[in-house]
Structure formats: structure tokens, C-alpha cells
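>>> Predicted coordinates and the sequence they were generated for:
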Amino acid sequence: MQIDFTGRRVLVTGSTAGIGFAAARGFLAAGAAVVINGRSEASVGAALARLGGPNASLAGFAGDLGTEAGCARLTAEHPGFDVVINNIGVYGPQDFFDVPDSEWERYFQTNVMSGVRLARAYAPRMVDQGWGRIVFVSSESAINIPTDMIHYGFTKTSQLAISRGLAKRLAGTGVTVNAVLPGPTLSEGVAELLEGDAGRKGVSVEQAATDFVAAHRSSSILRRAATVDEVANMILYVSSEQASATTGAALRVDGGVVDSIV
């Protein structure tokens, strides 16, 4: 199978690090013209440098897509994409009784409404051209709601509802809409969270991640954290021409954490 995005314009939100960065790198390698996104000029500039610098196939957009204004500015500067990867998100453990309304709203606007706004803006042109891909990067937490991140889990479940409903709304248009559900993934952000524990135990961050999976995701079949590239591979596939018969799906890259055969 040869996945080729030559001639396709791709947006990956939240792509200055982690899964988003790995996906952007993969799209570039497959011939796409890619726009990456981060909240600050500094983070976008650093990511562009890591990817080879701005050129005809690579550009950056600095802005908070968790706001209506940020999304409006993006769509004004970049009116059309063939592939939209809704990856921007915030997460963090916090007890249900300590989460104020403002945090629920921040999580909802960033994790959910960013994707809603961008899909609403970019899907019509995809429909007009008879081809397009919209992918929501959800999480296994959409199914296994974590007790210490209920506010996060609810946003990830919301993404599944939106992706499935939008796929049905766009039935027969040539535009597919899917969700990808990573499990524990050793991104830069997760590595930073684990560094302290790894140092105290005198083990590598990778081993600390494996220990975390064993302790907190004991149903994992993989028995380790996934790499960002392993998750990005699924994002690239479901965005490709080869995945033309896959739509309305929730595709798990969770290492078997969700104990289900469907």
C-alpha cells in the first residue's frame, strides 16, 4: 500500500508537539501541503524549524483555536483544506468536585467546539469537490471515562457523537468523517509528567510509562505506551484515498485497553 497525499492540503491542529506533530510530519513525508498550528508564534516557529522550515509545502498558523475568533482568523487566512485533523486538546487530572464551571467551559471550547467550527467551515468545499477527510482525535477515555478526568472524558465522548453524526450528514458526498482513539501514548507532554516519577525510581521515562500502563490501564494488551508515530499512522491511513470506505468509525489505537471485541 502506497499512501500518497500529493496535491492535498492538510490542516493539523495542535501540531507543534506530540501526536499532532507526528501526524504533520507523516503528511509532509507523503507529499501533502501542510499547515501546522499552535497557540504561540514561538511554538509554531520551533515546530516549523524541526520540520524543515516554512516552504511551499509547509506553513504555520499561530492562534488559539479554542476560541471563535481564532477559528475565524484561520479560516480567513486558509479558506480550504482537503484534510482536517482536529487534534487540538487540553487534558489534566482534577477531581470532579474541584473543577469549576470555567474549566468545563474551557475544555468544551478547546476539545469540542474547535472541531465543530472547523468542520462547519471546511466541509462544504470538500463536498463541492467530491472528496475530503475530517478526523477527530478523541481518546480511549471517551469510552473508559477516567474518574480523575471526568471533564476530559466527556469532551472525548462528545467528539465521537459529532464525528458519527457528521459522517451521516455527509453520506454519499465523498467526504468521510472518523474519530481516532489513542490510548496511553508517550508524547512529549506525557513524558514531562512522568519525568519526576522516573527520576525517583531511577528508571527511564519509557519504563515509567510502561509502569503507568500496568498500574492504571491494566487491561492493556500492548503492555506499554504507544509512540506518537504509531498513533499518527492510523490518522494518515484514515485520511488517505485507501480508506474511502471507512466513515463514521471510532478507530482505537489504544493497545487493547478498551476490553471490547467491537
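Great, that's in hand.
>>> all contacts plus neighbour counts: C-alpha atoms, from now on.
Will do.
>>> List the contacts of the closest residue to residue 110 other than its chain neighbours.
Excluding the flanking residues, the one nearest residue 110 by CA to CA, 6 or more residues apart in numbering is residue 66, at 3.8 Å. By CA atoms under 8 Å, 6 or more residues apart in numbering, the contact list for residue 66 reads 106, 109, 110, 111, 113, 114.
>>> Could you rerun that using 7 Å?
109, 110, 113, 114 (CA atoms under 7 Å, 6 or more residues apart in numbering).
>>> So it lies in a helix, does it not?
No - the assignment for residue 66 (DSSP: H, G, I helix; E, B strand; the rest coil) gives coil, which keeps it out of a helix.
>>> I'd like to know how many residues surround residue 212.
For residue 212, the number of neighbouring residues by other CA atoms under 10 Å comes to 18.
>>> before we move on, what about residue 178?
28.
>>> do residue 201 as well
With other CA under 10 Å as criterion, residue 201 counts 11.
>>> Now do the contacts for it.
Counting by CA under 7 Å, 6+ apart, residue 201 touches no other residue.
>>> ok, now with 10 Å
195, 207, 208 (CA atoms under 10 Å, 6 or more residues apart in numbering).
>>> CSV please, covering the residues you listed and showing distance to residue 133.
What follows is these, written out as CSV (distance: CA to CA, whole Å):
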residue, distance to residue 133
195, 36
207, 36
208, 36
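>>> what number of residues lie near residue 50?
Based on other CA under 10 Å, the number of other residues close to residue 50 is 12.
>>> how near is it to residue 44?
Between residue 50 and residue 44 the computed distance is 10 Å (CA to CA, to the nearest Å).
>>> want to compare, so here's the second one:
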Amino acid sequence: MSALPRTVLVTGSTSGIGEAIVEAFARDGHRVAVNGRDEERTGAATDRIRAALGVVPGEVFPAPGDVSTAEGTDAVKSAVPDVDVLVNNVGIYLAAPAFEISDDEWRRLFEVNLLSGVRLTRYYTPRMVEHGWGRVVFVSSESSVFTPREMIHYGMTKAAQLAVSRGFAMAVAGTGVTVNCVLPGPTLTPGAKEFIANTYDGMTFEEAEREFFVSYRPTSLIQRFSRPAEVANLVHYVGSDASSATTGAALRVDGGAIPTIIP
């Protein structure tokens, strides 16, 4: 357990990587806010996590609100006025031919994947500076530096997170607050499971996984989907006291999918 219990907000945490991040911090004794757009789904995820971990209400609690909008962000700020650790995890991805991505789709991914984190970082980080300690983590992607041709709008938002994270890190230099990006590779989230099922109809999951990594991610060194808990392990470290000398960084948990040593 860390030296002090912290208040942690994980956006987009009703499933997948976000849910695993909530569980990692809650296991470590922290007070963690679960966030989703829908109040009912957010509450259900909170109950599920509490039951899985055996934590009492209050250690894991709901903070619903669509952080891709100013109104939804205000709702989250009301539920969680101050945080010590902000994990900007919320994100969506869509596959589409490069020349068929509409203006609305470009805007939607920008609002959800990038501007949501900017809004929350702009609000919470000055309060962290006042306290002399804080952690901001952007959950980016290997697509930020190795953009798939079928998801260039997604890759754009994830690349922008690297610039935003580094810029905020420089803005709080020397304050005890750190800002970093974590770059997962292909991860077995509900969305990935749905994609596999739709793309490889009639195959077993094992067969489909092998085919996916041959066709879509041949550079992966682990040749499998990472599990959400494996990504959460790195996010938990970056959000801890132990990571005090790590800031302004892009940290990979991509299974070796990016074919370079340094992002």
C-alpha cells in the first residue's frame, strides 16, 4: 500500500482497462471514483467492483458524467471536487477507410479521446500543485506512434495525447506533480472481443486471435492480446509514490507492437 491513501478518478472505467485500473488502485487502499456516461451503468460497475474486491461503499464510488462534454465534466467535478491521481482513460475507436472518415467522426474522437482529458487536467492539476503532490496519467495507445491505416482519426487523438501530456508535465515542473502517458497495445477489452467476433465469424477465439496478429499486428512480440490488468499494473505504478522521478514520459505496455525501442 502507498504511504497515504489517495483519491483517484479513472474516466471511462465501467469496463475494460478502466475497470482494471480502478481495481488496482482500490486494492492498494485508495478511494477510487468510477466514471461512465450513463448513471445506471456506472452504478452497476461500481457495485461489481465492490463485490469483486470486498471493499466497503465509499472506497469505490460512482462519478457519472460524459466527460466529452463540458456539462458532463461539470457533473464529474461536482462528484469528485479534488483528486490526487487523475487517469484520463476514456476513449473510443472506430475502424473506417481513410478517405471515408467524416468531419463528425473526426470531431467526435477529438472530443472524447483528447479534449476530455484536457478539461479534467486543466481543472484538477492546479489543485495538485497546491498540495505539492499529484499524478496525471493519459492512457494513450501504440497507435499514437504506429497508426493503423484503418484508424487514422484514432491515431491522431492518441498522438495528440503525447504532446498534451508532455506540455502539461513541463507546466508543473518542480512541483511534485507528474504527468505521463501510458501506451497500451491491442488489449482484450469488450470492444476488442466484439471486433474479433464480427471480423472472424465461425472461428474459435484462439484461431481468431492468431489470425488477427498475423493480419493486423504482425509486429507484436507477444502475439496475443494484453489483458486489462496487465495495462493497469503500469498505470498503477505511474500513479504511485514510487514513480516520483518519471514525468513527461511515454511508457509502453504494448506487447512490443511498436517496432522501435523508443516511441
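Looks like it came in fine. Since we're looking at a predicted model, the values are computed, not measured.
>>> The residue nearest to residue 110 of the first structure corresponds to which position in the second structure?
Taking TM-score structural alignment, the alignment pairs residue 66 of the first structure with residue 68 from the second structure.
>>> what does residue 101 of the first structure give?
Match for residue 101 of the first structure (TM-score structural alignment): residue 103.
>>> May I have the secondary structure class of residue 135 of the first structure?
The three-state assignment at residue 135 of the first structure reads strand, by three-state DSSP.
>>> quick one: what's aligned to it in the second structure?
In the second structure, residue 135 of the first structure lands on residue 137 (TM-score structural alignment).
>>> Show me where the stretch 101-250 of the first structure has its strands.
132-137, 175-182, 250-253 (DSSP state E, counting those that start in this stretch).
>>> who are the neighbours of the last one, in terms of helices and strands?
With contacts taken as 3 or more CA pairs under 10 Å, 6 or more residues apart in numbering; DSSP states H and E, strand 250-253 of the first structure sits against strand 132-137, helix 150-169, strand 175-182, helix 228-238.
>>> and if we set it to 6 Å?
Counting contacts by 3 or more CA pairs under 6 Å, 6 or more residues apart in numbering; DSSP states H and E, strand 250-253 of the first structure packs against strand 175-182.
>>> how close does the spatially most central residue of the second structure sit to residue 201 of the second structure?
Taking CA atoms, centre = their mean, the centroid of the second structure lies closest to residue 89, which sits 2.4 Å from it. Residue 89 of the second structure is 30 Å from residue 201 of the second structure, where distance means CA to CA.
>>> Outside of stretch 158-171 of the first structure itself, list whatever touches it.
With contact meaning CA atoms under 6 Å, 6 or more residues apart in numbering, stretch 158-171 of the first structure is reached by 177, 178, 248.
>>> separation between the residue nearest to the last one when sequence neighbours are not counted and residue 158 of the first structure?
Same thing as residue 248 of the first structure. Spatial nearest neighbour of residue 248 of the first structure, excluding adjacent residues (CA to CA, 6+ apart): residue 164 at 4.4 Å. Remark: distance between residue 164 of the first structure and residue 158 of the first structure (CA to CA) = 10 Å.
>>> okay, the strands of the stretch 101-250 of the first structure in JSON lines with distance to residue 233 of the first structure next?
Formatted as JSON lines, the strands of the stretch 101-250 of the first structure follow (distance: least, CA to CA, whole Å):
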{"stretch": "strand 132-137", "distance to residue 233 of the first structure": "13"}
{"stretch": "strand 175-182", "distance to residue 233 of the first structure": "11"}
{"stretch": "strand 250-253", "distance to residue 233 of the first structure": "10"}
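>>> among those, which is nearest residue 25 of the first structure?
Shortest distance between residue 25 of the first structure and the strands of the stretch 101-250 of the first structure, using CA to CA, is found for strand 132-137: 16.2 Å.
>>> Quick check: that closest one compared with the second structure, mean distance?
Strand 132-137 of the first structure: mean distance to aligned residues in the second structure after superposition is 0.2 Å, counting by mean CA distance after the TM-score superposition for the first structure.
>>> How far off centre is that strand?
9 Å (CA atoms, centre = their mean, to the nearest Å).
>>> other SSEs contacting it?
Strand 132-137 of the first structure packs on strand 83-86, strand 175-182, going by 3+ CA pairs under 6 Å, 6+ apart.
>>> which part of the second structure lines up with the shortest one?
I take that to be strand 83-86 of the first structure. So strand 83-86 of the first structure sits over residues 85-88 in the second structure, by TM-score structural alignment.
>>> if we look at the matching stretch, which residues are touching it?
8, 9, 10, 11, 117, 134, 135, 136, 137, 138.
>>> ok, now stretch 237-246 of the first structure?
Residues contacting stretch 237-246 of the first structure (CA under 6 Å, 6+ apart): residue 133.
>>> related to what we said a few turns ago, map the residue nearest to residue 248 of the first structure across to the second structure for me.
Aligned partner of residue 164 of the first structure by TM-score structural alignment: residue 166.
>>> quick one, helices of the second structure?
16-27, 39-53, 70-79, 103-109, 116-131, 152-171, 190-199, 205-215, 228-238 (DSSP state H).
>>> winner for burial among these?
helix 16-27 (a mean of 24; mean count of other CA atoms under 10 Å).
>>> same for it, what does it pack against?
By 3+ CA pairs under 6 Å, 6+ apart, helix 16-27 of the second structure packs against helix 228-238.
>>> and the helix it packs on with helix 16-27, angle?
50 degrees (axes from the mean of the first three to the mean of the last three CA atoms, to 10 degrees).
>>> Now do helix 228-238 of the second structure against strand 177-184: the angle between them, please.
Using the same axes, to 10 degrees: helix 228-238 of the second structure against strand 177-184 is 160 degrees.
>>> mean shift between helix 228-238 of the second structure and the first structure?
Helix 228-238 of the second structure sits 0.5 Å off on average (mean CA distance after the TM-score superposition for the first structure).
>>> Much appreciated, bye for now.
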